[in-house]
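**Student:** the amino acid sequence is not available; the structure is as follows:
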């Protein structure tokens, strides 16, 4: 099946990258993958390569037998994905506005569970794994959390009346934080106007095999 997406987010998983985008023809969210539940190499993710927010990418793909909730958007790419265009700023913002239909309420519904300042969806839940929320820039905060001598970037955001402190997977924010510290990441958050917050579920991991935790996949000024 042929796909044409506008890339909305690129996230970091060690040296690898996860990509998601808005299907411009079907108006659904799509997660292109090189293999079922696998990530892309860094060389194809960046402003001068294939996958980067605002890039239009075309590819052939098939739905894989991955587990829910991620299976809702997973598509395994056949062959080589092609960057066919780069959206102008206004066109990218218009695409993000179209994607606003995929709110946490619509995507996760009753499956979204709150646990203190975290949120998750049970593994296998019949819902989606990619959502978004548009808020005033001042309502998004970034801060540093130290856990077992490891410094981690976190985002403060209110969802469904719950104040959450979410892990930040967004490539641009994490790279700024890891290279130049918290202030560098904070400088990338628009402080005025509306901000489109990309939200995604992490796949289950060994310490939490039955939970898909909510994380911030990207921030875009509208």
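**Tutor:** Alright, I've got the coordinates. These figures come from a predicted structure and were not determined experimentally.
**Student:** from now on I want contacts and neighbour counts done on CA atoms only, so please keep to that.
**Tutor:** Will do.
**Student:** quick one: the helices in the chain?
**Tutor:** Ranges of helices in the chain, per DSSP state H, are 89-99, 104-108, 171-180, 182-186.
**Student:** now render the ones you listed as TSV, adding mean neighbour count and distance to residue 199.
**Tutor:** Putting these into TSV (neighbours: other Cα atoms under 10 Å; distance: least, Cα to Cα, whole Å) gives the following:
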stretch	mean neighbour count	distance to residue 199
helix 89-99	16	12
helix 104-108	18	8
helix 171-180	17	13
helix 182-186	17	17
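**Student:** residue 26: which of those is closest?
**Tutor:** helix 89-99 (11.4 Å; Cα to Cα).
**Student:** how about CSV for the helices of the chain, with distance to residue 45 added?
**Tutor:** Shown next, in CSV, are the helices of the chain (distance: least, Cα to Cα, whole Å):
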stretch, distance to residue 45
helix 89-99, 18
helix 104-108, 26
helix 171-180, 10
helix 182-186, 19
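**Student:** nearest to residue 49, of the ones you listed?
**Tutor:** helix 171-180 (14.4 Å).
**Student:** what sits up against the closest one?
**Tutor:** 10, 11, 12, 153, 168, 182, 183, 184, 185, 188, 217, 218 (Cα atoms under 8 Å, 6 or more residues apart in numbering).
**Student:** again with stretch 90-98
**Tutor:** Counting by Cα under 8 Å, 6+ apart, residues outside stretch 90-98 touching it are 6, 8, 22, 27, 54, 196, 221, 222.
**Student:** buried ones among those?
**Tutor:** 6, 8, 22, 54, 196, 221, 222 (16 or more other Cα atoms under 10 Å).
**Student:** please look at the fourth one and residue 7 and confirm they touch.
**Tutor:** Yes. Here residue 54 lies in contact with residue 7, judged by Cα atoms under 8 Å, at a distance of 5.5 Å.
**Student:** second structure follows, compare the two:
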């Protein structure tokens, strides 16, 4: 299957997650090399970045996970990964990965939150077991997303026109910029104005017992 890479996220040092749009099947895929996350070496070997394209092959195994992540989890044969030189990356319009009209609609109306602080919804999540995708996107004006450093963590303030959401940032590109130059570097890495395609993803539940998949900003593309 050919995937248009939509996001590369940093889960922990040296541990990455990749996702892409399968235009033929019209669905999001989370390719898992031999059922695992990606390493830095594997990302570099195949030049895997948002906007690139790769060909991968399902290894025939089923990833034993829970919804919502099992919607996209797809074990692949690592030896078959092939970088494809794509046409110009297309984030909007015909052929582009789909976007929801709001954060709530992007996740099928299943979005909940733990609290509200200074007008922003915090602890935004989708319950474990919900049969909906764990990867989605919304289209925003550049002015509808901002970034803050909160207790040493990069957070995004996303205003979809209905609510403002405070979300952790998992995007490798944005976290790398932040690590090098703080919030000014993050702002500099993005356009000053115009439409942006904001990738949203759900983290695998870590609470015990597992019942909340918290939402993150997986990337900002244009």
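**Tutor:** Looks like it arrived, so ask away. Owing to the predicted nature of the structure, the values given are computational and were not obtained by experimental measurement.
**Student:** and the contacts of helix 171-180 of the first structure as CSV, adding distance to residue 43 of the first structure?
**Tutor:** Below are these laid out as CSV (distance: Cα to Cα, whole Å):
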residue, distance to residue 43 of the first structure
10, 13
11, 14
12, 13
153, 24
168, 21
182, 26
183, 27
184, 23
185, 22
188, 23
217, 19
218, 20
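**Student:** for residue 63 of the second structure, give its distance to residue 31 of the second structure.
**Tutor:** Residue 63 of the second structure is 10 Å from residue 31 of the second structure, where distance means Cα to Cα, to the nearest Å.
**Student:** so which of those two has more stuff around it?
**Tutor:** Taking neighbours as other Cα atoms under 10 Å, residue 63 of the second structure and residue 31 compare with residue 31 leading, 26 against 16.
**Student:** how near is the residue positioned nearest the centre of the second structure to residue 158 of the second structure?
**Tutor:** Most central in the second structure under Cα atoms, centre = their mean is residue 218, positioned 3.1 Å from the mean C-alpha point. Distance from residue 218 of the second structure to residue 158 of the second structure, counting by Cα to Cα: 12 Å.
**Student:** likewise residue 95 of the second structure?
**Tutor:** From residue 95 of the second structure to residue 158 of the second structure the distance is 25 Å (Cα to Cα).
**Student:** do I have it right that the residue nearest to the centre of the second structure meets residue 200?
**Tutor:** Yes. Residue 218 of the second structure lies in contact with residue 200 (Cα under 8 Å); the separation is 5.3 Å.
**Student:** still on that earlier bit, just curious, which of the contacts of stretch 90-98 of the first structure is nearest to residue 101 of the first structure?
**Tutor:** Out of the contacts of stretch 90-98 of the first structure, the member with the shortest distance to residue 101 of the first structure (by Cα to Cα) is residue 27, at 9.5 Å.
**Student:** OK, contacts around the closest one?
**Tutor:** 98, 99.
**Student:** got it, and residue 209 of the first structure?
**Tutor:** Residues near residue 209 of the first structure by Cα under 8 Å, 6+ apart: residue 123.
**Student:** aligned counterpart of it in the second structure, please.
**Tutor:** Superposed on the second structure with TM-score structural alignment, residue 209 of the first structure falls opposite residue 210.
**Student:** what does residue 49 of the second structure align to in the first structure?
**Tutor:** Under TM-score structural alignment, residue 49 of the second structure pairs with residue 52 in the first structure.
**Student:** how many residues are close by the residue nearest to its match when sequence neighbours are not counted?
**Tutor:** Ranked by Cα to Cα, 6 or more residues apart in numbering and with sequence neighbours excluded, the top spatial neighbour of residue 52 of the first structure is residue 46, at 5.2 Å. Residues lying near residue 46 of the first structure (other Cα under 10 Å) number 15.
**Student:** what about stretch 6-26 of the first structure, how long is it end to end?
**Tutor:** Stretch 6-26 of the first structure: ends 12 Å apart by Cα to Cα.
**Student:** separation between residue 173 of the second structure and residue 204 of the second structure?
**Tutor:** 21 Å.
**Student:** and for residue 142 of the second structure?
**Tutor:** For residue 142 of the second structure, the distance to residue 204 of the second structure - Cα to Cα - is 28 Å.
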